[in-house]
Each structure stands twice: as C-alpha cells, then as structure tokens.
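*Asks:* based on what follows, work out the 3D shape:
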Amino acid sequence: MPRWEPDARERLVVAALHLFNEQGYDETTVAQIVERAGLTRSTFFRHFPDKRDVLAAGQETLSRLLVEGIASAPDDAGPLDAVQAGLLSAAQAMGPANRAFGPQLQAVIAASAELQQRDQLKRVGLAAAAADALRTRGVDRRTADLAAELGMLAFKEAYATWVAADDEQDFGTLATEALEELRVAAATLG
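*Replies:* Below you'll find the model as predicted:
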C-alpha cells in the first residue's frame, strides 16, 4: 500500500459512518474503519485522535470560517448581522458530501449517548468561537453570548432542513432565513 493515499480523511469518515450505521458506534473499531477505507492505522491516527473525532471532522474549518465571517462583517453591522456573515462564511464548508451523509450522521449520533454529548460539545465550541469573535468586535459579553447562541440555533435548524430537503437548497440561505426567524421570535419575548 502506498505511503500516501488521496482523500484519506474523507475515506475514513465515509468508512466510519457506514460502519457506525451497520453495526453501531460502540461495536465499531478503528481497525475495522481503516480496513473498510483501505488505509492503515497510522493514517487514521494522523487524522484523528480516536474514533469519536471522526464525526467531528470539519469542526475546525467551520469554526474558522464562522470567526472569519464575523470578523469581516462591516464595522457598522450589529451583532446578529455579524453572526449572519459568519453563518454565510461557514456555509462554504457545507458541500454535497456533508448533505449526502447528513442523515447517516444524524442517525449515528441519535443512537449513541456518547456521540450526543460530543455533538453538544461541538455546538458549545462553535458558539464560544462566535461569541469571542463578537467580543473582539467590541460587543459586550451578554449580547455576544446571546447572538452566538442564536446563531448556533439557526445553524442547527438550517442543517436539519438542509439534509432533509429533496431539492438543492442552499445552506447559507437556510441559515440566514432561520436566523431572521429567530430574530423576529426574540423580539416578541418582551
């Protein structure tokens, strides 16, 4: 087997998702994942510290794009407008492969308490990154935290709609629409 394999990270994610769905997360081993992907254990561990992190592949990219989008929002943008810019930036990472594997990923997470916890930690991490980016823009702590949490709720709602849709809806548009609906709902809280 060659020392370098193209698309190794993606192949590992695909193999893991298939195995997790076929036999369950707990029953799947790293050895089975690398065998299915046609790669080696050392390749696996170059990309992921453990099998849990296979499902968090791309979180760093999402976080980076979210923060970059918030930072590049116009200076006069309010906190939610900056979050919207961050969501649109993060949408760049949401390609056809993400959408195709979305239902499988949701099923695997729903079947494992450990993965549900990991998924929640992922969202907390994204919200913290967004809030930090807002504070860097001069937004006060409470407002930054609230805007970031609304942004993550919009992301979650847009993702669920996106992976369930039969047509080729744009993730960025769905996230923007979800954030606007949350903005309207928040205004009614009184």
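*Asks:* for the rest of this, base every contact and every neighbour count on C-alpha atoms.
*Replies:* OK.
*Asks:* contacts for stretch 154-174, please.
*Replies:* 87-88, 91-92, 94, 99-100, 102-103, 175-176, 178-179, 182 (CA atoms under 8 Å, 6 or more residues apart in numbering).
*Asks:* rerun that using 6 Å as the cut-off
*Replies:* For stretch 154-174, contacts defined as CA atoms under 6 Å, 6 or more residues apart in numbering pick out 88, 91, 99, 102, 175, 178-179.
*Asks:* please apply the same query to stretch 27-44.
*Replies:* 11-12, 15-16.
*Asks:* still on that earlier bit, so which of the contacts of stretch 154-174 is the closest to residue 53?
*Replies:* Taking CA to CA as the measure, residue 102 is the one of the contacts of stretch 154-174 closest to residue 53, at 16.0 Å.
*Asks:* state the distance from residue 119 to residue 41.
*Replies:* 24 Å (CA to CA, to the nearest Å).
*Asks:* neighbour count: the two, which is higher?
*Replies:* residue 119 (17 against 13; other CA atoms under 10 Å).
*Asks:* which residues touch the residue minimising distance to the centre of the chain?
*Replies:* The centroid of the chain falls nearest to residue 59 when counting by CA atoms, centre = their mean (5.4 Å). By CA under 6 Å, 6+ apart, no residues touch residue 59.
*Asks:* please give me the structure for this one as well, since I'd like to look at both together:
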Amino acid sequence: MGRWEPDAAGRLATAALELYAERGFDDTTVLDIAQRAGVTERTFFRHFADKREVLFQGSAQLQDAVVAAIGSAPSGAPLIEVVGAGMRAAGEVLDDRRDYARLRYAAIVAHPSLQERELLKMSTLAGAVADALRARGVTEAAAALLGETGVAVFKLGFERWIGDPSAPNLPDCIAQALADLRTLTA
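*Replies:* Down below sits the predicted model:
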C-alpha cells in the first residue's frame, strides 16, 4: 500500500462499482475491491460488512432526509404533497451522484439477490414514511398507502433521472412522477 489517502470508504465504493460493471458482482471479491481502492481487506471491513453493503451504504441518510422533510412539512398540507416533499428531499441527497447512481442501479438490476435487497430497503423506506405520517396523526391504512405510493413515485422519478441524460435533476424528476400520479388519479 502506498501513502495514506483520505476517503477510503468513497474510494472503496467507487472501486466496487467499477469492478461490478467490469466483472459482475459475483466475480468481484473484497480483495479485488480493496486492491483497486489502494487499501487492505481489513480496511474494507472497517467500512462495510460485506461487498453488498457497498451498494446500500446511504440508505439511512436517505431515510433520515425523507422523515425530516415529512416531519417539517406544514400541518395543513395535503398528505400526498407531504410525501412528495419527503421524496424530493431524498432526491436532493442523491442529485449530485448521477454517475454513481447509474453504476449502482446497473449492478443491482443485474443480480437477483441485490434486487431483493433493494426491495427490502425500499420497503423499509415505505415503513419509515408511514411511521412519520402516523406521527402527524394519519391513520394506519392511509399512512401505509402513502408510504408505498411515495416509494413508487421516488422509484419512477429515479429511473427517469438515471435513464435519460437530458432529464432534469432528481428532485424535479420525482416531482414529475408525482404530477403524473395526480393526472392519473384526477
């Protein structure tokens, strides 16, 4: 190993995504990732539990942004707008990482167990949205429906954002997905 360089976690995440794109998830080892990042395997495990976790490391930050935005939304706002504000807040967390998001998405859609993990993370996010809405006095059923709806809106906005290089920023893509939903339900 050479001279110490900062941001080992960031370098590891970048190395992992590059290797997953080049070789595939199954054919990439933790040692491969560590070597590409210029660190040891031990350093890898200081930052990540396993090579899957590289892809899911930001889930808590994303969820925290969503819950905070829902909690700070005006009390009289329509509930779908409250959820939309939460999803746009998630978009703001990711917006400056489009290239990273594309690589991450490609790795996940290419591997069934990673797809399963992503679905679990999205389900957890929907539950957190529902919890935040219940804290605002929303009924159980309405909170659950809005949580799932919010995740669907986020997912559609995200897919538009990474799939179309001319698409605007992620919060705007999420806002457009919400507008599409409003049109369909009007």
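*Asks:* let me see the TM-score of these two.
*Replies:* Overlay of the two chains. TM-score (TM-score structural alignment, normalised by the length of structure 2): 0.92; 186 aligned residues with a CA RMSD of 1.8 Å.
*Asks:* map residue 124 of structure 1 across to structure 2 for me.
*Replies:* Under the alignment by TM-score structural alignment, residue 124 of structure 1 pairs with residue 123 in structure 2.
*Asks:* so that match is in which element?
*Replies:* Using DSSP states H and E, residue 123 of structure 2 maps to helix 112-135.
*Asks:* tell me roughly how far the next helix or strand after that helix lies from structure 1 on average.
*Replies:* With elements assigned by DSSP H and E, the helix or strand that comes after helix 112-135 of structure 2 is helix 140-163. Helix 140-163 of structure 2, aligned to structure 1 and superposed, deviates on average by 0.8 Å (mean CA distance after the TM-score superposition for structure 1).
*Asks:* all helices for structure 1, in order.
*Replies:* For structure 1, helices defined by DSSP state H occupy the ranges 8-23, 30-37, 41-47, 59-72, 79-90, 96-110, 113-136, 141-164, 171-187.
*Asks:* residue range for the third one in structure 2?
*Replies:* Counting by TM-score structural alignment, helix 41-47 of structure 1 pairs with residues 41-47 of structure 2.
*Asks:* report the buried residues of that stretch.
*Replies:* 44, 47 (16 or more other CA atoms under 10 Å).
*Asks:* check stretch 109-127 of structure 2 too.
*Replies:* Buried-residue list, stretch 109-127 of structure 2, by 16+ other CA under 10 Å: 114, 117-118, 121-122, 124-127.
*Asks:* what does stretch 5-23 of structure 2 give?
*Replies:* Neighbour-count burial for stretch 5-23 of structure 2 [16+ other CA under 10 Å]: 8-9, 11-21.
*Asks:* repeat that for stretch 171-179 of structure 2.
*Replies:* Quick answer for stretch 171-179 of structure 2 (16+ other CA under 10 Å): 171-178.
*Asks:* in TSV, list those residues along with distance to residue 50 of structure 2.
*Replies:* Output for those, formatted as TSV (distance: CA to CA, whole Å):
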residue	distance to residue 50 of structure 2
171	30
172	33
173	32
174	31
175	34
176	36
177	34
178	35
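*Asks:* ok, residue 49 of structure 2 - contacts?
*Replies:* So residue 49 of structure 2 contacts nothing (CA under 6 Å, 6+ apart).
*Asks:* give me the number of residues near residue 26 of structure 1?
*Replies:* Quick note: residue 26 of structure 1 (other CA under 10 Å) scores 11 neighbours.
*Asks:* let me fix that: residue 69 of structure 2
*Replies:* Using other CA under 10 Å: residue 69 of structure 2 sits among 21 other residues.
*Asks:* leaving out sequence neighbours, find the closest residue to it.
*Replies:* residue 86 (4.9 Å; CA to CA, 6 or more residues apart in numbering).
*Asks:* one more: residue 93 of structure 1?
*Replies:* Spatially, and ignoring its direct neighbours in sequence, residue 93 of structure 1 is nearest to residue 62 (6.5 Å; CA to CA, 6+ apart).
*Asks:* next: residue 152 of structure 1.
*Replies:* residue 127 (6.1 Å).
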